[in-house]
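Peer 1: Following is a predicted model, sequence given first.
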Amino acid sequence: MPVLKHLKRLFTDWFLCGMLLATFLAYVFPTFGSTGGAMHAEWVINIGVFLVFFLHGVNLSSEQISHGLKNIRLHLMVQGFTFVVFPLIWVMADKLLGAQLPPLLMLGFFYLCALPSTISSSVALTGSAGGNVPAAILNASLSSVLGIFLTPLLVSFVVGSGTGGIDLGSTLLDLCAMLLLPLVLGQLARPLLGRFFARHKRYTGIADKLVILLLVYAAFCNSMVSGMWQQQGSTVIISAFAGSVLLLAVILWMTTRTARALKFSTADEIAAVFCASKKSLATGAPMAALIFGAHPGLGLILLPIMIYHPLQLIVCSVMAENYASRHRQEAAAQNTVAVPTP
């Protein structure tokens, strides 16, 4: 069965296994990775994040992005869902369920809703499903850049800015220095280094994932040292899982219906659904470290995106196979009609 095949791939994915290992190591060795610990996580992670976003800039093709500029309605839909519809869904959920869930978990769900879309998996799934790849590249890349400014702004609406909240000005400067600057430097270095890193793109992905694992480990170390996990219990994990499943189901239904209501072609529908429903752990983890700092509840804030990430991969992988199968059937039917009968 296709679903079982994707489940097997999910559980043998070294990165997802690494996230489980990182949380376990944080439970066993919490002081090593906490702020001020022997690992010096704050320095190691900052250097790693800068390097990873520089490599993203080197690998980002401006030619492909410019090729995807044509469909304005598609771009508006994707960015609207990413930064408007997702947060509005959270507002409604908070009215209904906010009082029953821990405040930090609700903040974690809002942080998930405020994040930009993924780049690599959105583009890969769009391509495998037979969708509009240039449009997916443009929207995923645009979302990542917009997220540097919009994600902390949206978070400030919930937690406040200034005393007791986040320092929005300082946070934006930090995000520009750690995320936007290396992206720009990577683009400037692309004529010199683009071909070399294109040949070794696999290692860029590995470096990306290793930095995320360090961020997850450090976040959970701080949470363990503060005693936050001991206070919450296992019900918080069940609540985070149930909420992530429900959110993904709602957003996939809404994006699919909206794309069809706008009469998108199948290729544009695929790009819209996969880009508008995804949320980026690769951007979310380093952003959280910059927005929330060494907050003892950072592990709980990151929990929803850590669960949503593998869920979106497996569900969208199944959807991509279904889209591709439908495309093959339509192509076969057209070929049958085109062949004249003797």
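Peer 2: Here it is on my side, so go on.
Peer 1: make it CA atoms for all contacts and neighbour counts henceforth
Peer 2: OK.
Peer 1: can you map out the strands along the chain?
Peer 2: Here the chain has no strands by DSSP state E.
Peer 1: quick one, longest helix in it?
Peer 2: Longest among the helix segments of the chain by residue count, using DSSP state H, is helix 298-338.
Peer 1: Show me what that helix is packed up against.
Peer 2: Contact partners of helix 298-338 among helices and strands, from 3 or more Cα pairs under 8 Å, 6 or more residues apart in numbering; DSSP states H and E: helix 2-11, helix 103-114, helix 120-129, helix 201-226, helix 235-261, helix 281-292.
Peer 1: what would the ones you listed look like in CSV with distance to V318?
Peer 2: Shown next, in CSV, are the helices and strands packed on helix 298-338 (distance: least, Cα to Cα, whole Å):
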stretch, distance to V318
helix 2-11, 7
helix 103-114, 22
helix 120-129, 10
helix 201-226, 22
helix 235-261, 13
helix 281-292, 20
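Peer 1: would you turn the ones you listed into JSON lines with distance to S161 and mean neighbour count?
Peer 2: Shown next, in JSON lines, are the helices and strands packed on helix 298-338 (distance: least, Cα to Cα, whole Å; neighbours: other Cα atoms under 10 Å):
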{"stretch": "helix 2-11", "distance to S161": "39", "mean neighbour count": "13"}
{"stretch": "helix 103-114", "distance to S161": "15", "mean neighbour count": "23"}
{"stretch": "helix 120-129", "distance to S161": "32", "mean neighbour count": "22"}
{"stretch": "helix 201-226", "distance to S161": "22", "mean neighbour count": "22"}
{"stretch": "helix 235-261", "distance to S161": "26", "mean neighbour count": "16"}
{"stretch": "helix 281-292", "distance to S161": "11", "mean neighbour count": "22"}
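Peer 1: can you tell which of the ones you listed is closest to I47?
Peer 2: Closest approach to I47 among the helices and strands packed on helix 298-338 is made by helix 201-226 (9.4 Å; Cα to Cα).
Peer 1: Could you check how far the residue lying closest to F83 once chain neighbours are set aside is from V91?
Peer 2: Excluding its sequence neighbours, the residue lying closest to F83 (Cα to Cα, 6 or more residues apart in numbering) is A114, at 6.0 Å. Note on A114: its distance to V91, by Cα to Cα, to the nearest Å, is 12 Å.
Peer 1: Next one for the comparison:
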Amino acid sequence: MSIEEKDENAFEIVWLGNSSDQIVSEMNIRNKFVNDNQLKEYLIDKIDSSIIVILSSSISFDIQSLIEYSQICAIYDEKFVCLYCLPQMISSVDIYLKNKQLDKIKNKSKQSYLSNILSIIRKYWFLIGLFISILLGYLFPSVGKTGGYIRSEWTVKYGCIIFIFFLSGLSLQTKQLTKEIFHIRLHLLIQIYSLIITPFLVYALSLLLLKTSMNKILIFGVIIMASMSTTSSSNVIMTKNALGNEYAALLNGIVGNILGTFIAPALIFLFMKNPMFDILLKSISIEDRFNYNHVIKKLSLTILLPLFIGQIIHLLWTKKIIYLRDKLYFSQMNGIALLIIVWSVFSTAFSNQSFQTMQKKDLFILILIDTFIYILLSLLILLIARLPIRHWQFSEKDTIAIMFCASMKAVAMGVSLINALYDKESTHITGLLPLPLIIYHALQLIIGAIQCILLKNWIKKKFQKSAKTLKDKNYIQSRYEDKLKTDETQTINVICQ
């Protein structure tokens, strides 16, 4: 044997047994043999080698047949218990295997660390993408700005929005929504709260904000945000994760987007009549001021038309579309398109130095306002849905759907509406107006994730309580039936006597 006594790096490890065992991959053992015959054939060409054999628990045979080979200096089981070792090699083999195990632990910790990072990225990829989009907009504003290299006023603000609603149309499984169509009370509550109560409530709050020194464009951006319909995907995902009625959320996402196309512009025109928002009105061309039909045409082309085309395609080739939806990750593609819109909006804002027209404290206040609005809207609708009134109180699952649908707002529709209101010359306004909506969208994802955990626990506790009650009821019923049988037996015995 050519190996020196203290040369602990000149060994070769081979595996004997089932090659699918975990230890093989963990220690990166290259030479694997299913039986001893294969190993013996291998040893013939390894006369000058020093080999350590690791035996799998899946194989059993007499190790004496291996000891005969001078190349084998040690034999261990898979738990690294020494079964045989040449006396002069004990120290070297021990050091070598310890080093191998340390390497295994290090590799495992690295893999675990990377796995955790990837898990976080997968879970919060949209929020991470949001920061990257803003950063790219700051670093390269001339690329994504309105009138920039890629002509984002067409490619992004129309192309991406059309793409988002087309994907939404493709993804809608309308056949599964038939059972929810007649849940009229739920639909009315969500749509009235989302498209009427919320806009006027936030408008009242905005009137108070107008008395402060806060940027008026941002204030009106908050009003636009509140006037939007619910999202078509985020609310469904959140509802599903919280164990709520996802089909109710899905149906209201569709209905909300259709109704919002007509109601949101009307609300914006109504609120814009306030003289305090003259700066916004002056930026709209005279022929387009309060031109409701003009805005509806633009919104119909970017929202309703692609939505319906996507749905028709889905109905015609349902199985193929479902297959493509799962393979191509429509939901993630939707999110990426939304991030491109955010990038374009911020590129325009940074290019026109729109943020220099606002004070730094305005951004901080805006984040607080959006947070307050979302939490307020969520709690308020939650209380309304659970009012202990006969024939009114909604179930837990329906309440979750109501809460997410009524409090969430769609970014794509908001950007589309702003594009319909203002032409490409009004970049000083279009750079700031979507900001409250973008911040609100990020917040509704962050806070919504926390709400999912709380609401899921609520549903689980309710289920466990119901299960326990049912179990107790069955136990009582069983005891009652046993008592009846006993009484019946005693009665029969008495009669027989």
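Peer 2: That came in fine, so what should we check first? Treat the numbers as computed from the prediction; the structure is a model and nothing was measured.
Peer 1: Can you tell me how far the corresponding residue of structure 2 for the residue nearest to F83 of structure 1 is from M408 of structure 2?
Peer 2: The equivalent of A114 of structure 1 in structure 2 is S227 (alignment by TM-score structural alignment). Distance of S227 of structure 2 to M408 of structure 2, given as Cα to Cα: 11 Å.
Peer 1: For the aligned residue in structure 2 for G233 of structure 1, give me its contacts.
Peer 2: Under the alignment (TM-score structural alignment), G233 of structure 1 maps onto Q359 of structure 2. By Cα atoms under 8 Å, 6 or more residues apart in numbering, the contact list for Q359 of structure 2 reads M214, N215.
Peer 1: what does F29 of structure 1 give?
Peer 2: C221.
Peer 1: What is the burial count for N99 of structure 2?
Peer 2: 14 (other Cα atoms under 10 Å).
Peer 1: Counterpart of it over in structure 1?
Peer 2: Checking with TM-score structural alignment, N99 of structure 2 has no match.
Peer 1: Then S331 of structure 2?
Peer 2: Under TM-score structural alignment, S331 of structure 2 pairs with G205 in structure 1.
Peer 1: now that match: how far from V133 of structure 1?
Peer 2: Relative to V133 of structure 1, G205 of structure 1 is positioned 19 Å away (Cα to Cα).
Peer 1: for T258 of structure 1, same thing?
Peer 2: From T258 of structure 1 to V133 of structure 1 the distance is 19 Å (Cα to Cα).
Peer 1: next one: T283 of structure 1
Peer 2: Using Cα to Cα, we find T283 of structure 1 at a distance of 21 Å from V133 of structure 1.
Peer 1: Spatially, which residue comes closest to whatever residue of structure 2 lines up with G68 of structure 1, not counting chain neighbours?
Peer 2: In structure 2, G68 of structure 1 lines up with E180, judged by TM-score structural alignment. Nearest non-adjacent residue to E180 of structure 2, counting by Cα to Cα, 6+ apart: A248, 6.0 Å away.
Peer 1: Who are the contact partners of that neighbour?
Peer 2: L177, E180, D398, A401.
Peer 1: Going by distance to K297 of structure 2, which of those wins?
Peer 2: L177 (28.1 Å).
Peer 1: To what extent is the closest one buried, counted in neighbours?
Peer 2: Neighbours of L177 of structure 2 using other Cα under 10 Å come to 16.
Peer 1: So it sits against Y247, correct?
Peer 2: Yes. Between L177 of structure 2 and Y247 there is a contact at 6.0 Å, judged by Cα atoms under 8 Å.
Peer 1: Map L138 of structure 1 across to structure 2 for me.
Peer 2: Match for L138 of structure 1 (TM-score structural alignment): L251.
Peer 1: wouldn't that match be in contact with L177 here?
Peer 2: Yes. L251 of structure 2 lies in contact with L177 (Cα under 8 Å); the separation is 6.4 Å.
Peer 1: Nearest residue to F166 of structure 2 in space, please, no chain neighbours.
Peer 2: Looking at F166 of structure 2 with Cα to Cα, 6+ apart, the closest residue is P306, at 4.5 Å.
Peer 1: quick one, what contacts that neighbour?
Peer 2: Residues in contact with P306 of structure 2 (Cα under 8 Å, 6+ apart) are I162, F163, F165, F166, G169.
Peer 1: Distance check, the fourth one against Y440 of structure 2.
Peer 2: Going from F166 of structure 2 to Y440 of structure 2 by Cα to Cα gives 23 Å.
Peer 1: Between the two, which is the more surrounded one?
Peer 2: Y440 (26 against 23).
Peer 1: Could you count how many residues lie near L170 of structure 2?
Peer 2: Other residues close to L170 of structure 2 by other Cα under 10 Å number 26.
Peer 1: Y203 of structure 2 corresponds to which position in structure 1?
Peer 2: For Y203 of structure 2, the residue aligned by TM-score structural alignment is V91.
Peer 1: Would you map the strands across the stretch 1-150 of structure 2?
Peer 2: 12-16, 31-33, 51-55, 72-77, 82-85 (DSSP state E, counting those that start in this stretch).
Peer 1: Out of those strands, which is closest to V295 of structure 2?
Peer 2: strand 31-33 (69.9 Å).
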